[in-house]
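[1] Generate a structure from the sequence data that follows.
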Amino acid sequence: MAGQTYRTIAGRGEAAFEVRGSEFLGYAAPVDTASAAEAFVAEVAERHPDATHNVPAYRVRADPFREYSSDAGEPSGSAGKPALNVLQQRDLENVVVVVTRYYGGTNLGVGGLARSYSQAVKEAVDDAGVVEERPHERVTVAVEYDDSGTVRGILESEGAEFDAEYGEDVRFAVRIPVEAADDLRDRLRSATSGRAEIRDGE
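    Okay, the predicted model is just below:
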């Protein structure tokens, strides 16, 4: 599984439409972890504290693989499952969606709700755009200032995504494709004569 590509979304996406007076707002975002997915769900709920429902669903390629959905107070099976089904049918991973509903006074029934929640997810995903992604891993590299230029140069030549934090030492938070990660570790160790402290994870 490590080297395979998978389908996810290119960035954040949104959708909005009305069904018989009820307003549906769809939000989608790419995430790497279940905790990032939960944070996005909380962020949307904070944006819409007065919404009737904020229905979440996500699929995350973690170890173990995580899938989650909730009806968030809607009738059982009418909201979370239809939202998650869209992600499953499109074979999307590392994606979180939240559908916000403002009730408009007319009951839509389970079928109407399921259609509306599915549509909100489809439109938010379409808005974001689907991409093929390679599995990445995160590595933290800590070095003295003397070695920081060398490390930065290697990361840039590898095309790695990274953030640098300058404190007592320099810490690079690196995101690198899984298949390139071992070579990167070897290059960093040899270039710094083993002085680079390399830790997996964030």
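[2] okay, CA-based contacts and neighbour counts for the rest of this
    Fine.
[3] May I see the buried residues of whichever strand or helix holds residue 190?
    For residue 190, the host element (DSSP states H and E) is helix 178-191. Residues of helix 178-191 classed as buried: 178, 181, 185, 187, 188, 189 (neighbour count, 16 or more other CA atoms under 10 Å).
[4] for stretch 30-50, same thing?
    Buried residues in stretch 30-50 (16+ other CA under 10 Å): 30, 31, 32, 33, 34, 36, 37, 40, 41, 44, 45, 48.
[5] And those, which is closest to residue 147?
    Using CA to CA, residue 32 comes nearest to residue 147 of the buried residues of stretch 30-50, at 29.3 Å.
[6] one more to put side by side:
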Amino acid sequence: MNEPFLTIAKDTAFELVIKKSRFICSLKRVNSETAAQEFIKEIQAQNKKANHNCFAYMIGDNDQVQRESDNGEPSGTAGVPILESLQLAKLHNVVAVVTRYFGGIKLGAGGLIRAYSNVTTKAIHQAGLVQRIQQATLNITVSYRQHDPLLYYLKEKQLEIANEQYGANVITSVFVDTDQVKTTIQDLTNRFNDQLEISEGEKRFNELPFESQK
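    Below you'll find the predicted structure:
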């Protein structure tokens, strides 16, 4: 079974103060490396007086593009912990920039790793997660006599109606998860004694709130 395609539900920012240092994690959904780089530059421009603007991003259906930067922090203490937080949450198409305003107290390598990891994880929790699901449109042509039973079936199966067109018959279009298309067509055919005309239409991506399994 394939892993669900997860991303953040909304762009967000979360701040932690650790030993007088301010760590601010800014999260954004992006669809390309160019968009990720633009967001990094935007955060850097907004925080010119910050000591560091460290970042990491994961882009692509299979996370083909993964980058991280310590931006002047000791090697491996910032970019990698940020990236690992994104990986642990199994996110796609997300960039995280952690801005640090130094408070005068050194944290040490371990302290920095924990700080960058924690602020990123807390930002992810604040943003929330959604699962992206590919769906197909099924166009179902039904007689007026069978229309109400069809609507009852769709409600029973919790299938979302996309559109309805009324003519000699009714064409009811519904969204079905792509991995359920064949099963749904077979079920409809059996339920309505092969009296429906069913064709597959355009595909779309739907996003549903995702709760991680503890």
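[7] can you give me the helices in structure 1?
    With DSSP state H as the criterion, structure 1 has helices at 34-47, 80-89, 109-128, 145-158, 178-191.
[8] what sits up against the second one?
    Just to be clear, that refers to helix 80-89 of structure 1. 55-59, 68-72, 93, 95, 97, 114-115, 117-118, 121-122 (CA atoms under 8 Å, 6 or more residues apart in numbering).
[9] which of those residues count as buried?
    Using 16+ other CA under 10 Å, the buried ones in the contacts of helix 80-89 of structure 1 are 55-59, 69-71, 93, 95, 97, 114, 117-118, 121-122.
[10] which of those residues sit farthest apart?
    93 and 114 (21.1 Å).
[11] Isn't residue 78 of structure 2 up against residue 113?
    Yes. Residue 78 of structure 2 is within contact range of residue 113, at 6.0 Å (criterion: CA atoms under 8 Å).
[12] what's the overlap in contacts for the two?
    When contacts are counted by CA under 8 Å, 6+ apart, the set common to residue 78 of structure 2 and residue 113 is empty.
[13] related to what we said a few turns ago, between the helices of structure 1, which one is closest to residue 101 of structure 1.
    Across the helices of structure 1, closest to residue 101 of structure 1 is helix 109-128 (CA to CA), at 8.9 Å.
[14] Mean deviation, the closest one versus structure 2?
    Once fitted to structure 2, helix 109-128 of structure 1 is off its aligned match by 0.7 Å on average (mean CA distance after the TM-score superposition for structure 1).
[15] Now tell me what touches that helix from outside.
    Against helix 109-128 of structure 1 from outside (CA under 8 Å, 6+ apart): 9-17, 19, 24-29, 75, 77-80, 82-83, 85-86, 97-99.
[16] can you check stretch 45-59 of structure 1 too?
    Here stretch 45-59 of structure 1 makes contact (CA under 8 Å, 6+ apart) with 37, 41, 44, 65-74, 79-81, 83-84, 87, 92-103.
[17] Check stretch 164-177 of structure 1 too.
    In contact with stretch 164-177 of structure 1 (CA under 8 Å, 6+ apart) are residues 134-145, 148, 160-163, 202.
[18] which parts of that stretch are buried?
    Going by neighbour count (16+ other CA under 10 Å), the buried part of stretch 164-177 of structure 1 is 170, 171, 172, 173, 174, 175, 176, 177.
[19] Just put those residues in a markdown table and tack on distance to residue 155 of structure 1.
    Below are the buried residues of stretch 164-177 of structure 1 laid out as a markdown table (distance: CA to CA, whole Å):
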| residue | distance to residue 155 of structure 1 |
| --- | --- |
| 170 | 14 |
| 171 | 13 |
| 172 | 9 |
| 173 | 11 |
| 174 | 8 |
| 175 | 10 |
| 176 | 9 |
| 177 | 12 |
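[20] farthest pair in the residues you listed?
    It's 170 and 177 that sit farthest apart of the buried residues of stretch 164-177 of structure 1, by CA to CA, at 22.1 Å.
[21] tell me the centre residue of structure 1?
    In structure 1, the centroid-proximal residue (CA atoms, centre = their mean) is residue 31; its distance is 1.1 Å.
[22] Quick one: residues contacting the spatially closest residue to that residue that is not a sequence neighbour.
    Nearest residue to residue 31 of structure 1 in three dimensions, chain neighbours excluded: residue 94, at 5.0 Å (CA to CA, 6 or more residues apart in numbering). With contacts defined as CA under 8 Å, 6+ apart, the neighbours of residue 94 of structure 1 are 8, 30, 31, 32, 33, 58, 59, 60, 61.
[23] Alignment lookup: the last one to structure 2.
    Residue pairing (TM-score structural alignment): residue 61 of structure 1 is matched to residue 60 of structure 2.
[24] residues in contact with its match?
    Going by CA under 8 Å, 6+ apart, residue 60 of structure 2 touches 31, 32, 92, 93.
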